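> Need a 3D model of the following:
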Amino acid sequence: MKRERLTRAQRKEQTRERLLDAAERVFVRKGLAATSVDDISDEAGYTRGAFYFNFDSKAEVLIELLRRDSERTCSNIQAITKEGGAPDEVKERATAYFTDAIRPDSFSLWAEGSLLASRDGAYRDPINALRNRRLAATSECIRSIRAANQAKLSHGQAEALALGMASISDGLMFFKMSNGQNMSGEGVINVAVAFISWVLGHGPKYEDDK
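You can find the predicted model right below:
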């Protein structure tokens, strides 16, 4: 069977995706500051020219990686409640997803994004917008699950719980990466499962929960 030839647009998109995949591996391995354009190009099997044909800078690549991760995360979170099922099934599915989402690679990228946003105002708004989009998806998931268990939350209350979940998850990953000898991967997961399950199933009791 004759292989279909890619169009110019398809070839460009393929090159762009390979550069993004390569950049993700190198950023996780070396960090944004220590990574050069040549590192990314070499990892992807392309030249510097190919990199600059698709991106203006390493920072632009990082933001694109965060956008890709944010879109994937939001889609997966929304699917948790859309799939339906009994409240306990949805809660179990959500707990499993949020626990699995505590990944070193994803955390490393968002940590680099947070540092970039704190040091360069030009990137602060787009990075914070992507982070807030993930938090919004998480808070809506929490509201939906808690409502199914007869415990309604306001948007502000759900947002606070979503921020708490994100902060605990990030804190666990940071502690594990910087002080790994004192906490096993299983230990991180156990703490995460306990907190996520508490938020989704019980959480703090607000006045309007009654």
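> make it CA atoms for all contacts and neighbour counts henceforth
Noted.
> And for Ser57, the neighbour number?
12 (other C-alpha atoms under 10 Å).
> swap that for Gly121, please
10.
> roughly how far apart are it and Arg68?
Relative to Arg68, Gly121 is positioned 21 Å away (C-alpha to C-alpha, to the nearest Å).
> For the helix ranked longest in the chain, name the packing helices and strands.
Looking across the chain with DSSP state H, the single longest helix is helix 121-148. On a contact count with 3 or more C-alpha pairs under 8 Å, 6 or more residues apart in numbering; DSSP states H and E, helix 121-148 meets helix 58-82, helix 87-100, helix 104-119, helix 155-178, helix 185-201.
> what angle sits between that helix and helix 155-178?
Put simply, helix 121-148 runs at 120 degrees to helix 155-178, going by axes from the mean of the first three to the mean of the last three C-alpha atoms, to 10 degrees.
> To compare with the earlier structure, here is another sequence to fold:
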Amino acid sequence: MARLTRAESQARTREQLTATAKDLFLRDGYSATSLEKVADEAGYSKGAVYSNFRNKDELCLAVLDRIHEEQVAMITEALVGADDMNGLITAFQTWAERSIGDEAWTALEVEFATNARHNPEVRHELAIRDKAIRDSIAALLTGYAEQFSITLPMSADDAATALLSLGIGLGVQRAIDPSIPVNVLPDVIRLFAGSPTG
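Now for the predicted structure:
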């Protein structure tokens, strides 16, 4: 087996640290998880953490990026094969039932955002990520509106902001009370599409 280059070795270390931090942050929370604990659980020294991440905030941003990538992959997979608006909304609802209100993920997002309120650099990083998500939603809305000849009731950017805000709020509510139905979000998408709600 070929020996890893320095860059490959560092990438593997970073990957393992991110995966371990994700497990710990989701299980124990952001504040309760120290960098020492991440290093120890991953089988590395604390120095290895600092050679890959400037601080715990940067590590948590990497973890959130990983979670968002996983959710995008899940929703993309769910939407593949849906060939009409009804199929798309049904597929989206299936993803939403599984993901919106996940207690560990929701708690991590809220805790980290709350902790970041006094840190302009982290708030800026979160704002960049939030805008990227809104832009992706707006692009999807625009594409599907063109594909299915739908006139959105507001700009795609505003619709994306509304849907993301509703999704975040619904996620927090469902993390507290999982019995709250998720169908309100697909129903709002149906309203945007001019379709009757379920």
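> re the thing from before, and the helices and strands packed on helix 121-148 of the first structure: which comes nearest Gly31 of the first structure?
For these, the distance to Gly31 of the first structure is smallest for helix 104-119, at 7.2 Å, taking C-alpha to C-alpha.
> Glu111 of the second structure and Gln16 of the second structure: what is the separation?
Distance from Glu111 of the second structure to Gln16 of the second structure, by C-alpha to C-alpha: 23 Å.
> between these two, which one's more packed in?
Gln16 (18 against 14).
> which ones are touching whatever residue of the first structure lines up with the more buried one?
Counting by TM-score structural alignment, Gln16 of the second structure corresponds to Arg18 in the first structure. Contacts for Arg18 of the first structure (C-alpha atoms under 8 Å, 6 or more residues apart in numbering) come out as Ala44.
> Regarding the aligned partner of Val49 of the second structure in the first structure, what is its secondary structure?
Counting by TM-score structural alignment, Val49 of the second structure corresponds to Phe51 in the first structure. Here Phe51 of the first structure is recorded as helix under DSSP: H, G, I helix; E, B strand; the rest coil.
> Find the nearest non-adjacent residue to Phe51 of the first structure, please.
Ser41 (6.3 Å; C-alpha to C-alpha, 6 or more residues apart in numbering).
> what does Ile75 of the second structure give?
Trp95 (6.1 Å).
> That neighbour and Ile150 of the second structure, how far apart?
23 Å.
> Quick check: the longest helix of the first structure compared with the second structure, mean distance?
Comparison of helix 121-148 of the first structure with the second structure after fitting gives an average deviation of 2.4 Å (mean C-alpha distance after the TM-score superposition for the first structure).
> can you pull the buried residues of that helix?
123-124, 127, 130-131, 133-146 (16 or more other C-alpha atoms under 10 Å).
> sorry, back to before: could you point out which element follows whichever helix or strand the match of Gln16 of the second structure is part of?
Using DSSP states H and E, Arg18 of the first structure sits within helix 8-30. Proceeding C-terminally, helix 8-30 of the first structure gives way to helix 37-44 as the next helix or strand, assigned by DSSP H and E.
> Show me what that following helix packs onto, helices and strands only.
helix 8-30, helix 48-54.
> returning to what we had before: tell me which of the helices and strands packed on helix 121-148 of the first structure lies nearest to Lys30 of the first structure.
helix 104-119 (10.2 Å).
> can you list the residues that contact that closest one?
Counting by C-alpha under 8 Å, 6+ apart, 24, 27-28, 31-32, 59, 62-63, 65-66, 69, 123-125, 127-128, 170, 173 sit against helix 104-119 of the first structure.
> Derive a PyMOL selection command for the buried subset of these.
Buried subset of those, written as a PyMOL selection, criterion 16+ other C-alpha under 10 Å:
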select buried, resi 24+27+28+31+32+59+62+63+65+66+69+123+124+127+170+173
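> The longest helix of the first structure to helix 58-82, inter-axis angle?
Going by the same axes, to 10 degrees, helix 121-148 of the first structure makes 10 degrees with helix 58-82.
> The residue nearest to Phe51 of the first structure pairs with which position in the second structure?
In the second structure, Ser41 of the first structure lands on Ala39 (TM-score structural alignment).
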